[in-house]
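[1] I'd like to go over a predicted model; first the sequence, then the structure.
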Amino acid sequence: MGCGMAVDANRVIAGGVLVFVEPEDFKKFLELKKSPLVITGETGGFKKAKLTMTVYDGAVIITRGEVELPEKAIVIRAKNLSLGK
């Protein structure tokens, strides 16, 4: 059953559009959703950075640092973030 082809994978990275914005602009994206999904965390590696992310029409909207979130937000706090390698 299925599409006639199956592929096993050890790791899957979804492709998409990453949009980096300033914190003030990030807040504007949060206002567009009734209950925005927000992911917060810190990237790994040599130079760590705190990031806050949300999705909007298929794009991942990212800002550096922490942002004051609305009470209506659904927040996921990640132990470690990776933007793909």
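    Here it is on my side, so go on. Numbering: from 1, shown residues only.
[2] every contact and neighbour count from this point should use C-alpha atoms.
    Will do.
[3] I'd say residue 29 and residue 56 touch.
    Yes: if you go by CA atoms under 8 Å, residue 29 and residue 56 touch, sitting 7.4 Å apart.
[4] which parts of this structure are helices?
    Listed in chain order, the helices of the chain (DSSP state H) span 23-31.
[5] need the contact list for residue 64.
    The contact partners of residue 64, by CA atoms under 8 Å, 6 or more residues apart in numbering, come to 22, 23, 49, 50, 51, 52.
[6] from residue 78, how far off is the residue lying closest to the fourth one once chain neighbours are set aside?
    Distance criterion CA to CA, 6 or more residues apart in numbering; nearest residue to residue 50, sequence neighbours excluded, is residue 42 at 4.3 Å. Going from residue 42 to residue 78 by CA to CA, to the nearest Å gives 8 Å.
[7] included below, for side-by-side comparison, is a second structure:
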Amino acid sequence: MGCGMAVDANRVIAGGVLVFVEPEEFRRFLELKERPLVIVGETGGFKRTKLTMTTYDGAIIITRGEVEVPEGAVLVKARELSLGK
């Protein structure tokens, strides 16, 4: 089966699709849109984790850490992120 891009995901959670990928795969998603929406922030309690997220065809694509954002991207800096509840 042919496709435009294949990505290995670290984790997929059903019920709203969250796709966790490595930073290099995340950058590939950013390249698919002219003006990607990128959300950066931290989640967690005592052990804070930096996350960078974008959207793609109804899914939320997430990577740990910060990723260089392409020029022209729409950047949202969240004070706090929650991935559930």
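    That came in fine, so what should we check first? Source: prediction; values computed, not measured.
[8] now the TM-score, please.
    The TM-score (TM-score structural alignment, normalised by the length of the first structure) is 0.80; 71 aligned residues with a CA RMSD of 0.9 Å.
[9] on that earlier part again, now the buried members of the contacts of residue 64 of the first structure.
    Buried members of these, counted by 16 or more other CA atoms under 10 Å: 23, 51, 52.
[10] distance to residue 35 of the first structure added to those residues, as a markdown table?
    Shown next, in a markdown table, are these (distance: CA to CA, whole Å):
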| residue | distance to residue 35 of the first structure |
| --- | --- |
| 23 | 18 |
| 51 | 19 |
| 52 | 16 |
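[11] can you get me a residue count around residue 17 of the first structure?
    11 (other CA atoms under 10 Å).
[12] now swap in residue 54 of the first structure and tell me
    Here the number of neighbours of residue 54 of the first structure (other CA under 10 Å) works out to 19.
[13] now the residue mapped onto it from the second structure: closest residue in space, sequence neighbours ignored.
    In the second structure, the residue equivalent to residue 54 of the first structure is residue 54, according to TM-score structural alignment. Leaving out its chain neighbours, the residue that sits closest to residue 54 of the second structure by CA to CA, 6+ apart is residue 38, at 4.7 Å.
[14] how about stretch 25-35 of the second structure: buried residues?
    Applying 16+ other CA under 10 Å to stretch 25-35 of the second structure flags 25, 26, 27, 29, 30 as buried.
[15] dump the residue contacts of the closest residue to the last one other than its chain neighbours.
    Think residue 30 of the second structure. Distances taken as CA to CA, 6+ apart put residue 36 closest to residue 30 of the second structure, at 6.0 Å, once the chain neighbours are dropped. Neighbouring residues of residue 36 of the second structure by CA under 8 Å, 6+ apart: 30, 54, 55, 72, 73, 74.
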